[in-house]
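> This is the structure alone, sequence omitted:
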């Protein structure tokens, strides 16, 4: 769910777990297969489907309050040394 000036409030996805599909996409995109072997090994022997979602609480507060900067609604600074004194 995307809201005006607030960004994404809710999103979700499912990870591709099929070995043959992953393998063919790596080849199709010309990626170095050896960098993905460990990940492919996990999928080669079977795996469960992965999926999830996220709730953008900070973006919801931004939208609800009408503020324009996400830094004004986060409960604590995300980066050391970036907080205003």
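Done, it's in. Please read all numbers here as calculations on a predicted model, not as lab measurements. Numbering: from 1, shown residues only.
> When you work out contacts or count neighbours from here on, use the C-alpha atoms and nothing else.
OK.
> From the opening residue of stretch 48-66 to its closing one, how far?
End-to-end span of stretch 48-66 (Cα to Cα, to the nearest Å): 41 Å.
> Next: stretch 7-25.
By Cα to Cα, the extent of stretch 7-25 from end to end equals 30 Å.
> Second structure follows, compare the two:
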């Protein structure tokens, strides 16, 4: 797996991303190295056995982006829908 992080000063990680390993032989070598059981992931290995396109993705911390854009110093000030205990009445 190839991975990357984008770090902003005074905020920390704002974006995290990775590219999955699609090479079947490399995956099998790693499975053997760590003595992992194949049963739970057989379907994933089977997909890779016959070839697959390289694939990657990333996640953006929206609140952290807003923190940077607005210049605020506390992330609680930019959370649009706070997720705090007892915040929502059911």
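Perfect, thanks for sending it. Note that the structure is a prediction, hence the values are computed from the model and not measured.
> what's the TM-score for these two chains?
The TM-score (TM-score structural alignment, normalised by the length of the first structure) is 0.75; 82 aligned residues with a Cα RMSD of 2.4 Å.
> where along the second structure do the strands fall?
2-8, 12-19, 56-60 (DSSP state E).
> So which of the ones you listed is the most surrounded?
Each of the strands of the second structure was scored by mean neighbour count; the highest is strand 12-19, a mean of 15, by mean count of other Cα atoms under 10 Å.
> would you turn the strands of the second structure into TSV with distance to residue 79 of the second structure?
TSV is the format used below for the strands of the second structure (distance: least, Cα to Cα, whole Å):
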stretch	distance to residue 79 of the second structure
strand 2-8	18
strand 12-19	15
strand 56-60	14
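> Tell me which of those lies nearest to residue 74 of the second structure.
For the strands of the second structure, the distance to residue 74 of the second structure is smallest for strand 12-19, at 12.7 Å, taking Cα to Cα.
> Which elements pack onto that closest one?
Applying 3 or more Cα pairs under 8 Å, 6 or more residues apart in numbering; DSSP states H and E, one finds that strand 12-19 of the second structure makes contact with strand 2-8, strand 56-60.
> what range in the first structure matches it?
Following TM-score structural alignment, the aligned partner range for strand 12-19 of the second structure in the first structure is 7-14.
> Now do that stretch: everything it contacts.
1-3, 49-57, 59-60 (Cα atoms under 8 Å, 6 or more residues apart in numbering).
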